[in-house]
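**Q** quick one, fold the following:
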Amino acid sequence: MILHSHNIGLIFSGKGDLRLMEEFVRSLGHCSRALDINDITLPDWKEISIIITDEESGWRHGETLVRIKKCSDVFTALLVAVRKKNAISRWLEFGFDDVLPMPFTKAELRARLTTFLRIREQSYELKERSDAMLKALVESSSDHIFMLDRDGTFVTSNNKMTSFFPDSYHNADNVVGRPLHEIYPPDLASALESMLKEVLISKKPVTREYAVAETAYATWHQYTLYPILLGAEVTAVGGICRDVTPLKEAQERAYSSLKEKDALLRELYHRTKNNMQVIIGMLYLQRQAVSDESVSNVFREVENKIAAMALVHQRLYQTKDLSRIDLKEYVGDLLSLLVRTYNKGIQSISTEVEGESILISIETAIPCGLLLNELISNAFKHAFRERQKGVIKIGILKLEKGIIEIIVTDDGAGFPEGFDLRRSCSSGLQTVVSLVEHQLQGTIEMSSGAGSRFRITFRDE
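**A** Next up, the predicted model:
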């Protein structure tokens, strides 16, 4: 049973047919409304329950009518009155809901209207129920949720605006129909208008955060504007405002804490390096008091080992990243240290570092520095005994799957034929193998001929 009178829209090309249809509709207790497809506006369609057109108007304006029908929030039936009964299937395929073969009686018209009006009323009830649930959901949110038209005027809003602007008199009732600049502080309104333009152009959501000082204390609001599309056209823009002040304050506390830890860690690296320098100084003074050259050399080697570790802490102290250092730069520093130690007198050994900048962790840098110290020191001491000149080269390369390769070569005397690195009596070379295989979990290969060549590979986790 139809509970109330409905507006029936009529689009007929012939005035006679239009008058006859108007009489039929009114006699059935409904209001008839002659529609001009060229003047009709979207709000007017919400008042129309059923649209009836004749064949000529249907073919002429069918696409527009079907599009308007699909955009309606509530079911709106689209009927066509035809004289050619064999064309019924074509109208249904076109998007019309039913076909009225002419001529028809009032009883036939009543039956059709009753069926489609009942569907519309059921659709309206479902929409009201859905709207009520959606409104309850939106109103229960702690965020300010709203919708703007393309000009930046409020179309709808929940009741949370006063939560963000306690001193404001604006609420859900009096913001609707008003533009942004009448609701928000000037700077914020200007920023939101820029966001609106960006959404209209890009057709994508935009999120920004703004500090608002209009309340009793400064707060941070996060605004998200997103397009509401009808086909490819942005018809409106939805908005969500969220109070992110607690998050900002937590971020600020975390940042302050991080800065404090950063300063403490730098101080720790600095003091560690200084303490190592003190130890190196004490070993140097002790070495100066020793007359036995072999004992003096032992002191020097220990000094260089400690200096190699101290260089790591110095690099960490100087870098922005307190957990990683540049391997190439570190090797350059280490080479400079060892050149000052061994390259004295008439002997002139040149050094070269080739390769790319690779960041490695402190856990990798210290054993890497110790083994390079051993290999380079060994080259300085033994590779060029019978020569005044020579070259020590270090190549650094990052291979696939994060593997780092270091190649240490010299053009010195090399090793005896059949020399086995792992069976060497040299404690220095044994230390190198142990550092590579156990601490770095890597591999080491040695070859000798016109000089010596060590290839070391490892992964820096």
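
**Q** only C-alpha atoms from now on, for both contacts and neighbour counts.
**A** Will do.

**Q** mind listing what Val432 touches?
**A** Neighbouring residues of Val432 by CA atoms under 8 Å, 6 or more residues apart in numbering: 370-371, 374-375.

**Q** in stretch 254-270, what's buried?
**A** 262, 265-266, 269-270 (16 or more other CA atoms under 10 Å).

**Q** now those residues as CSV including distance to Asn159 and secondary structure?
**A** Listed next are the buried residues of stretch 254-270 as CSV, based on distance: CA to CA, whole Å; DSSP: H, G, I helix; E, B strand; the rest coil:
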residue, distance to Asn159, secondary structure
Asp262, 45, helix
Leu265, 49, helix
Arg266, 51, helix
Tyr269, 55, helix
His270, 57, helix
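
**Q** returning to what we had before: name the member of the contacts of Val432 with the most neighbours.
**A** Leu371 (22 neighbours; other CA atoms under 10 Å).

**Q** how about that one, nearest residue that isn't a chain neighbour?
**A** Val432 (4.9 Å; CA to CA, 6 or more residues apart in numbering).

**Q** find the helix or strand that that neighbour is a member of.
**A** In this assignment (DSSP states H and E), Val432 forms part of helix 427-434.

**Q** one more: Asn373?
**A** Here Asn373 sits within helix 362-378, counting by DSSP H and E.

**Q** here is a second sequence; please produce its structure as well for comparison:
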Amino acid sequence: MSELQPNHSPTQPKLTELRMIWSPVVYEALFNEATDAIFLVDAQTLYTVDCNRRAVELYEAESKQALIAIQGHQLQRQQFTPVELEEIANTINQTGSWSQEIEYVTLKGKAFWGHLTAKQFAVEGRLINMVWITDITARKTAEVQIRASLQEKDLLLKEVHHRVKNNLHIISNLLDLQSDQITEERLLNVFNDSQNRIQAMALVHEQLYQAQDFGKVEFGDYIYRLINNLMFSYGDRMRSIHPVVEAEPTLINIETAIPCGLLINELVTNSFKHAFPEGESGEIHIQLHRDQRQKLHLRIWDDGIGLPPELEWQSSTSLGLKLVKILAKQLKAVISFDKSELGVGTSVRITFAELQHRSRF
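**A** This next block holds a predicted model:
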């Protein structure tokens, strides 16, 4: 049995001896076989005191001696200022670490991007910053390519909105030219209504063309411009009617903006044409707000003569009210017609949520 005793666990002195033998070997393996560049930097002078093989490769140095005894920030494309170095030192002293993405230049002049992480520890009373630098050039290159692709996509979308807007204006102008040959008032009104519907859609694309976000329309501003277009379209006939717009600044996607814009166009046009006969004066109010649950509340009311008592708007054969029904269904909206708070005129309340984006690709 005594012959087997040497195979038992070593004594404490032998453990210490093993640690003394293995520590440099393990340190050397971990340090030099690491996939990241590692620098040991004097925290006071910021000079490199040691670095691993990966650092030599990454910075295209002949040997580690070429990297030792220089300050690491001298290898950056844009070196830190003394003020920035002081701020970094303060951060490391307070938190024990610091990290940032930095563009470097190798000793042979090749640029690359690295993610730097620095941690501080003490060795025999001397503060040392251990700095890891991971090569992130491939990721940065991919990000640049993605940004360029997104910019190209934005330009294409902008061009699409611009062309759609122009084409809709051309159609509107053709209708306008054609209407010059029409003498019958009923047909002239049909042409005018069609022009206004086209202009309502064109206005959405015009605002998208001018916007920073090509998928969103600032709908408060859209309503003001839409009403101005309608007032201009009807000209002197609407001089006695005063529109009042109370619309919060609200961003709405294109899926919602076009049917909502057409809906407002139909309802306001209906008030213009039918609420104030024989040139009577009055007001048309357009209100829009978004509640805390992100529901949109649109209300359009006037102080005109109101709807005929026998009218069932949902079964009406009027093209305008048919469109209102179709557009409300498209918006998945709850819609109601009643008298305004003044006891006269018509009030239309519409509640709906913003429609979800459909995949365009």
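
**Q** and the TM-score between them?
**A** Overlay of the two chains. TM-score (TM-score structural alignment, normalised by the length of the second structure): 0.82; 339 aligned residues with a CA RMSD of 3.1 Å.

**Q** which of the contacts of Val432 of the first structure map to contacts in the second structure?
**A** Of those, the ones still in contact in the second structure (both residues aligned by TM-score structural alignment, their matches' CA atoms under 8 Å) are 371, 374-375.

**Q** and of the residues you listed, the nearest to Glu93 of the first structure?
**A** Using CA to CA, Leu371 comes nearest to Glu93 of the first structure of those, at 81.7 Å.

**Q** before we move on, the earlier item: tilt between the next helix or strand after the helix holding Val432 of the first structure and helix 427-434?
**A** The C-terminal neighbour of helix 427-434 of the first structure among helices and strands, as given by DSSP H and E, is strand 443-449. Using axes from the mean of the first three to the mean of the last three CA atoms, to 10 degrees, the direction of strand 443-449 of the first structure lies 140 degrees away from that of helix 427-434.

**Q** could you tell me how far the residue of the first structure most remote from its centre is located from Thr341 of the first structure?
**A** Relative to the mean C-alpha coordinate of the first structure, counting by CA atoms, centre = their mean, the farthest residue is Ser291 (66.1 Å). Distance from Ser291 of the first structure to Thr341 of the first structure, counting by CA to CA, to the nearest Å: 18 Å.

**Q** relative to Leu10 of the first structure, how far out is the residue mapped onto Asn52 of the second structure from the first structure?
**A** For Asn52 of the second structure, the aligned residue in the first structure is Asn158 (criterion: TM-score structural alignment). For Asn158 of the first structure, the distance to Leu10 of the first structure (CA to CA) stands at 38 Å.

**Q** Asp193 of the second structure pairs with which position in the first structure?
**A** So Asp193 of the second structure corresponds to Glu301, using TM-score structural alignment.

**Q** element containing its match?
**A** Using DSSP H and E, Glu301 of the first structure falls in helix 293-318.

**Q** export the contacts of Val432 of the first structure as TSV, with columns for distance to Ile392 of the first structure.
**A** TSV is the format used below for the contacts of Val432 of the first structure (distance: CA to CA, whole Å):
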residue	distance to Ile392 of the first structure
Leu370	17
Leu371	15
Glu374	13
Leu375	10
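
**Q** between the residues you listed, which sits nearest Arg315 of the first structure?
**A** Nearest member of the contacts of Val432 of the first structure to Arg315 of the first structure, counting by CA to CA, is Leu370, at 15.2 Å.

**Q** who are the contact partners of that closest one?
**A** 305, 308-309, 432.

**Q** make it 6 Å
**A** When contacts are counted by CA atoms under 6 Å, 6 or more residues apart in numbering, Leu370 of the first structure touches no other residue.

**Q** what residue of the second structure matches up with it?
**A** Checking TM-score structural alignment: Leu370 of the first structure goes with Leu262.

**Q** how close does its match sit to Phe191 of the second structure?
**A** Using CA to CA, Leu262 of the second structure is found at 16 Å from Phe191 of the second structure.

**Q** ditto for Leu150 of the second structure
**A** In terms of CA to CA, Leu150 of the second structure sits 40 Å off from Phe191 of the second structure.
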